[in-house]
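> curious how this folds, go ahead:
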Amino acid sequence: MTTISKAKILFIATDGFEQSELLDPRQALLDAGAIVTLASNKDSPIQGMKHHEKGDTIQPDVALSQVNAADFDALVIPGGVANPDALRMEEDALALVRAFFAASKPVAAICHGPWLLAEADVIEGRRLTSWPSIRTDLKNAGADVVDEQVVVDGNLITSRKPDDIPAFNDAIIKAIEAA
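Alright, predicted model coming up:
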């Protein structure tokens, strides 16, 4: 069993996150020994989605405004259409993304999650993947967008969809081990 004992991983999400893209990587990281923190722009439970249907809710641990990237080893951004669309309007979320990139710490985004990366202006010249409907946005932000299960470009890890979660989880764990 791979172990990343005591690694501190930050997830950022709000209402509309794709349930499997937050809960499955979170559980894989917990199982590997990581300490996982969920930050949000809300202090009440946030609503997960199972594609277009409401899923479970989860209680954030901390407010985005109270998080310092220096306290964490990696950042994970789940998808879902509404989640990154809302977060890209939150300056605290954008500042966190930029801080993780500035420190060259692993940043993992799946599905629509890379939308937040485009808004943070951190993907120009980077190779990545995403859900098909946002690929033009990512190309317009200067990224080299490909259609692959998981793409690792330096500290950046991206995947396309829930079916890619096992490969996404493996890539995150390997990146944290190497960091």
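
> drop to CA atoms for contacts and neighbour counts, all remaining ones
Fine.

> okay, now residue 106: neighbour count?
26 (other Cα atoms under 10 Å).

> who's in contact with the residue most central in space within the chain?
With distances taken as Cα atoms, centre = their mean, residue 77 lies nearest the centre of the chain, 1.5 Å away. Applying Cα atoms under 8 Å, 6 or more residues apart in numbering to residue 77 gives the contacts 11, 12, 13, 22, 84, 107, 108, 109, 110, 113, 114.

> closest to residue 43 out of these?
Distances from residue 43 to the contacts of residue 77, taken as Cα to Cα, are shortest for residue 13 (11.5 Å).

> state the number of residues packed around that closest one.
Residue 13 is flanked by 32 other residues according to other Cα under 10 Å.

> was I right about it contacting residue 43?
No - in this structure, residue 13 is not within contact of residue 43 by Cα atoms under 8 Å, at 11.5 Å.

> quick revisit: using TSV, please lay out the contacts of residue 77 together with secondary structure and distance to residue 124.
Output for those, formatted as TSV (DSSP: H, G, I helix; E, B strand; the rest coil; distance: Cα to Cα, whole Å):
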residue	secondary structure	distance to residue 124
11	strand	23
12	strand	22
13	coil	23
22	helix	25
84	helix	18
107	strand	15
108	strand	16
109	strand	15
110	strand	18
113	coil	16
114	helix	12
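
> and this one, so I can compare the two:
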Amino acid sequence: MSQKLSGKRVAILATDGFEESELAVPKKELDSQGITVHVVAPDKKGIRAWAETDWGDTYDVDVALDDADVASYHALVLPGGLFNPDSLRVNEKAQAFARHFFETGKPVGAICHGPWLLINAGVVKGRRMTSFPSLAQDLKNAGAEWVDEQVVVDSGLVTSRKPADLDAFCSKLIEEIGEGRHSEQHA
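From the prediction side, this is the model:
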């Protein structure tokens, strides 16, 4: 456990249909570093995972989005899946929650289809990013530079393509959280 990560708080914003490994693995890795991790969702009831080809486990929600104190978190993680980010990207409260991290220079990690929310939040223009390949054109249309790489870091924004990239994603995410605020991170 790292001393500089002890006391940090991270929100994982998700709803039904998140890719199970893209929430479970980062949560476990962040927990192992002494970071307090809260699963934040549009409401307080449990959220159901998508486990590659079928519905997976139901995960507890720590804080409902309406009750989440965005200022109390040091970083944000956005897991992918198809249903989860598609639902969150049209949720104005989720957009505002995500946008806050960019406005305040805090690290954000988004994997797979997670960047969909960032497109709708209006924070990807001019950013170098990766994602699941089917989002490449969406990101380009929103003004991002899309690249096909395992993990991309752009001033506190960490993105990866798929579950196979989770080791690299988690490693860079932990590094960015340790660095703290990034003055180049912007909305």
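
> can you give me the TM-score here?
TM-score for the superposed chains, counting by TM-score structural alignment, normalised by the length of the first structure: 0.97, backed by 179 aligned residues with a Cα RMSD of 0.9 Å.

> who touches both of residue 13 and residue 43 of the first structure?
With Cα under 8 Å, 6+ apart, residue 13 of the first structure and residue 43 have no common neighbours.

> excluding chain neighbours, what is closest to the residue in the first structure sticking out farthest from the centre?
The C-alpha centroid of the first structure is most remote from residue 1, which lies 23.1 Å away (Cα atoms, centre = their mean). The spatially closest residue to residue 1 of the first structure, leaving aside those adjacent along the chain, is residue 32, at 7.3 Å (Cα to Cα, 6 or more residues apart in numbering).

> do residue 14 of the second structure as well
Leaving aside its sequence neighbours, residue 14 of the second structure is closest to residue 41 (5.3 Å, by Cα to Cα, 6+ apart).

> any figure for the gap between the equivalent of that neighbour over in the first structure and residue 146 of the first structure?
Aligned against the first structure by TM-score structural alignment, residue 41 of the second structure finds its counterpart in residue 40. According to Cα to Cα, to the nearest Å, residue 40 of the first structure and residue 146 of the first structure sit 29 Å apart.

> repeat that for residue 24 of the first structure.
24 Å.

> what's the spacing between residue 30 of the second structure and residue 129 of the second structure?
22 Å.

> which one's more surrounded, those two?
Legend: neighbour count by other Cα under 10 Å for residue 30 of the second structure and residue 129, higher for residue 129 (26 against 22).

> hmm, residue 153 and the more buried one touching each other?
Yes - counting by Cα under 8 Å, residue 129 of the second structure does reach residue 153; the two are 7.4 Å apart.

> quickly list what's touching both of these two.
residue 159.

> now do the helices in the first structure.
Here the first structure has its helices, by DSSP state H, at 19-31, 82-87, 91-102, 114-119, 135-140, 165-178.

> ok, and the closest non-adjacent residue to the residue nearest to the centre of the first structure?
residue 109 (4.6 Å).

> re earlier: how about a markdown table for the contacts of residue 77 of the first structure, with distance to residue 139 of the first structure added?
Shown next, in a markdown table, are these (distance: Cα to Cα, whole Å):
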| residue | distance to residue 139 of the first structure |
| --- | --- |
| 11 | 25 |
| 12 | 23 |
| 13 | 24 |
| 22 | 25 |
| 84 | 17 |
| 107 | 19 |
| 108 | 18 |
| 109 | 16 |
| 110 | 16 |
| 113 | 15 |
| 114 | 11 |
